[in-house]
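Participant: coordinates only, sequence not included:
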């Protein structure tokens, strides 16, 4: 397809609906081929962070770095959060295809190097490199899909991506355990290479997008300030009250650095010609609301869910592989609801009720999970996880859809990246905050345990299920209760944080999707038929 220059004014079509712009006619076959590449890429991005979890004990044991275990995850999420808005803006300025392909290459290089790591410092650094690429994968998939299909038709495709995300949530831990047990932990990174190569080839050959703009500069100062601010906040959440006292010079210094960086970021973004994160987008109430909801969804998904395998393996005595299987009810709830919501939005063009229902159900799921104790059956916990999954299913793709619907087509990339950014930041804060809460409760629960210090655990989650089963019954019971209390605290906090998302969802205006309504729907169908004929 011939490349064409799209003027910014074209983003406001006749009729005054800002943001739709021109979408060249494409055959269904072309769209399907591109979607194959996007789905593989989304699977890579989702699996990578999840597949490491079950392999983590082997990795840190092999590389002698148990004290730095959390940074294998945090370095990845921090790099992803910092890079996401940069990739989105680069895509808007210089073309989404080129930046997307570049992010895939960086991700694959990081994967290869992580597999070759010989110590924890190398692993943490190469995981950060992976995260830099992963930021471009997630936002690239969503912004390219936004450029290919209209908001009205986007729901059914986003349901497909939601299915990939749900499958990856369970498939990641299962695959990680299988590879670690039957091959070696190195292959959890090497497996990305052939899959990534296929995605790279498919997108390179099949994706053709019109050039949008290329005459502006990237806001590198804004990117630097945002990175410093986010990193400082996560370090405060991670270290405050655990490694350093809240009143220590380290934490106070980080608070000052975070405040100065974020204030400076807002100052820069309000004045540069091409801001990395246009603050004007937050004048749109719906965009602001879904950003808040997305942040809390990230909190729940990446934060709280991280601790379910801990509960299953330590308290319920499940193996690593079985703990992945026990997550399937959550995946099933997320999958079914996401697909159903996508179809309803596509047919009706209405979505306002779904964020309200989703936030309530998500909060209820967290509250139910907080009630699990030592005697809770696997059936009961499975039902509770299904409720949480259903709540997230209502929200995961709606937040992206509303964010994209709130901006002009020329800002689709930065809108997608901002929505992804808030979810990723939420995940980073969730892992840090819930990790601190969990560790404190487990440590407190083991303080009075005779011989705990010699049991091979420091009370912070280093105890493996296999080692625990070799200890005397009183010690096992103490660990069961300590981990159960930690789980209770984590999900009780998660339920409380969900209240904020419920309140935010009530303020959603529910601006009609472009192309929504009967007449517009008929027009959209006509456009689709024209695309097929073309």
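Facilitator: Perfect, thanks for sending it. Nothing here was measured: the structure is a model prediction, and the numbers come from that model. Numbering: from 1, shown residues only.

Participant: Every contact and neighbour count from this point should use C-alpha atoms.
Facilitator: OK.

Participant: Could you look up the SS state of residue 216?
Facilitator: coil (DSSP: H, G, I helix; E, B strand; the rest coil).

Participant: burial of it, as a residue count?
Facilitator: Around residue 216 there are 12 other residues, counting by other C-alpha atoms under 10 Å.

Participant: residue boundaries of the helices in the stretch 201-350 of the chain?
Facilitator: Ranges of helices in the stretch 201-350 of the chain, per DSSP state H, counting those that start in this stretch, are 220-239, 249-269, 285-298, 308-310, 320-326, 328-348.

Participant: okay, the ones you listed in TSV with distance to residue 448 and mean neighbour count next?
Facilitator: As requested, these are exported to TSV (distance: least, C-alpha to C-alpha, whole Å; neighbours: other C-alpha atoms under 10 Å):
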stretch	distance to residue 448	mean neighbour count
helix 220-239	24	21
helix 249-269	29	17
helix 285-298	35	24
helix 308-310	21	22
helix 320-326	28	20
helix 328-348	35	22
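
Participant: can you tell which of those helices is closest to residue 205?
Facilitator: Closest to residue 205 of these is helix 328-348 (C-alpha to C-alpha; 28.4 Å).

Participant: hold the first one in mind and look at this next one:
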């Protein structure tokens, strides 16, 4: 099945299950975003637990993404995306039964395994159905799905938390998931696997998971504050950081020697792939870090309820959706992308810098403008980096290439949330000590109620700021505003890095050929060349050019 033999209606039918699956994935993530402070508070978690509830999902998503991408080159893609959906929704529903922060973190980690599959496979299957040049024509549909999930999710989650119970946040996507599985089974007919021989790089999977996990545990747990498990300069730091580096080196060695590497390092010879990876890491840090802590800012620094926080973050979501849909259509119409992506990285950096100036009483109109700029920057950049890589990747490496960019974006997001969360926890801990006299005076004025609040502060559990008395709430809001603003500043240099990487990307025009058409055209080209006596016959499963003969110029990008 390819775009050349499919009518617009057939393409829409093929995309319907995929769109619903993406909706389930996004809804399950966004519906809890504004409720996390309340969830972590109810489960007795501290700021480190809040960070790990988010980081655990991002970590396993990052690790699982290249694995699913490689599997998509080897096995039936429809079966894989259905399996990923089952894992994702099953773990999400199980998270609703969590009795403490540890259980929630564990189920969220399993959720990330399924999320990695949905992220990687949706990109690969879209490339099977729609050419890079025509992708923008359908961006309105993806924009509508994103709008419904990213706008409706936080509002629905906040409403369920305020009116009923936060546990319903984890159950609401189940009916949609069942419908998505049925529709995928009926409508989706993806291209067959591009490899005949099935080999899975198990050793590479273990080494990658070990390296990334040790690095993030170290970043989150180390520090000099009383809440940290160990210091920056300690034997635990040496073991974890050294182990992460060693596992990373061994991973590179294994990938170079593997017949079917998890992450084909030869792809880094392609300048487009390498620079897109660098930009994706930086965008992931800026995107995930700011979006996670913006919700916390609304509740911890402005005293909003979960429902109010969902409404207050709409400017960022609106900027992301409008920019992604409008820019997607412009790219599809004109076939040029570089100016939009460069502009997106600039807006991301400016938005992150402005968000780092926030106070608890910053005029909300200015906060909305800052969020709008950040959202527009991410919307112009995020998916287009995957599109650029798919445009130049070899058809038989499409799964690995697509998931490679998504993996590094998730990895960047995981590192970003971990580093920003660790910085926030350290800053808040320091500020609570510095403001101890002010807090003590405010608590004393409340009598017995103040003593109860003070005892809760001593446990380290995240406070429910919207329910604190005004005299205490103002101090707590100021503390969290300063800590969150300082963490936003971390995203700025990475946004600058993404701008530099995108600036040097080769400006290759987008092809109108789907993945299967490119593979067939390349095989036909090789067969013609062989028939003319130019070379021995080449097996269809061997390396092939990425474009039809008339498009070979676009391959010379590094």
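Facilitator: Thanks, I have the structure now. Since this is a predicted model, take the numbers as computed values, not measurements.

Participant: Can you pull the TM-score for these?
Facilitator: A TM-score of 0.87 describes the superposed chains when it is computed by TM-score structural alignment, normalised by the length of the first structure; 495 aligned residues with a C-alpha RMSD of 2.4 Å.

Participant: hmm, back to that, of the helices of the stretch 201-350 of the first structure, which approaches residue 82 of the first structure most closely?
Facilitator: Across those, closest to residue 82 of the first structure is helix 220-239 (C-alpha to C-alpha), at 5.1 Å.

Participant: Tell me roughly how far that closest one lies from the second structure on average.
Facilitator: Superposed on the second structure, helix 220-239 of the first structure shows a mean distance of 1.1 Å to its aligned residues (mean C-alpha distance after the TM-score superposition for the first structure).

Participant: circling back to that earlier point, kindly present the helices of the stretch 201-350 of the first structure as TSV, with separate columns for distance to residue 170 of the first structure.
Facilitator: Converted to TSV, the helices of the stretch 201-350 of the first structure look like this (distance: least, C-alpha to C-alpha, whole Å):
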stretch	distance to residue 170 of the first structure
helix 220-239	26
helix 249-269	35
helix 285-298	17
helix 308-310	11
helix 320-326	6
helix 328-348	6
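
Participant: Can you check which of these gets nearest to residue 201 of the first structure?
Facilitator: helix 328-348 (28.1 Å).

Participant: and the next element down the chain from that closest one?
Facilitator: Next helix or strand after helix 328-348 of the first structure toward the C-terminus (DSSP states H and E): helix 353-370.

Participant: Okay, buried residues for that next one please.
Facilitator: 354-370 (16 or more other C-alpha atoms under 10 Å).

Participant: what sits up against that helix?
Facilitator: With C-alpha atoms under 8 Å, 6 or more residues apart in numbering as the test, helix 353-370 of the first structure has contacts from 341, 381, 384-395, 398, 487-492, 494-496, 498-499, 501-502, 505-506.

Participant: again with stretch 438-448 of the first structure
Facilitator: 242, 452, 458-461, 478-479, 481-483, 485-487, 489-490.

Participant: Buried ones only from those, please, as a PyMOL command.
Facilitator: This is the PyMOL syntax for the buried subset of these, where burial follows 16+ other C-alpha under 10 Å:
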select buried, resi 452+458+459+460+461+478+479+481+482+483+485+486+487+489+490
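
Participant: looking at the helices of the stretch 201-350 of the first structure, which is closest to residue 420 of the first structure?
Facilitator: helix 285-298 (7.8 Å).

Participant: Please verify my assumption that residue 87 of the second structure contacts residue 111.
Facilitator: Yes. If you go by C-alpha atoms under 8 Å, residue 87 of the second structure and residue 111 touch, sitting 6.8 Å apart.

Participant: Comparing these two, which shows the higher neighbour count?
Facilitator: residue 111 (31 against 18).

Participant: Please give me every residue in contact with the aligned partner of residue 55 of the second structure in the first structure.
Facilitator: With TM-score structural alignment as the criterion, the equivalent of residue 55 of the second structure in the first structure is residue 74. Residue 74 of the first structure makes contact with residue 428, according to C-alpha under 8 Å, 6+ apart.

Participant: Give me the mean deviation of the strand or helix carrying residue 74 of the first structure from the second structure.
Facilitator: In the assignment (DSSP H and E), residue 74 of the first structure maps to helix 69-94. Helix 69-94 of the first structure, aligned to the second structure and superposed, deviates on average by 1.4 Å (mean C-alpha distance after the TM-score superposition for the first structure).

Participant: gap between the following helix or strand past that helix and the chain center?
Facilitator: Note on helix 69-94 of the first structure: by DSSP H and E, the next helix or strand toward the C-terminus is helix 96-115. Helix 96-115 of the first structure sits 18 Å away from the centroid of its parent chain (C-alpha atoms, centre = their mean, to the nearest Å).

Participant: residue range for helix 96-115 of the first structure in the second structure?
Facilitator: Aligned by TM-score structural alignment, helix 96-115 of the first structure falls on residues 77-96 of the second structure.

Participant: Stretch 259-271 of the first structure now?
Facilitator: Mapped onto the second structure with TM-score structural alignment as the criterion, stretch 259-271 of the first structure occupies residues 245-257.

Participant: List the contacts of that stretch.
Facilitator: By C-alpha under 8 Å, 6+ apart, stretch 245-257 of the second structure touches 203, 204, 207, 208, 210, 211, 261, 262, 263, 264, 265.

Participant: any idea of the angle the longest helix anywhere in the second structure forms with helix 202-221?
Facilitator: Criterion DSSP state H: the longest helix present in the second structure is helix 398-434. For helix 398-434 of the second structure against helix 202-221, the angle by axes from the mean of the first three to the mean of the last three C-alpha atoms, to 10 degrees is 20 degrees.

Participant: Only the buried residues of helix 398-434 of the second structure, if you could.
Facilitator: 398-432.
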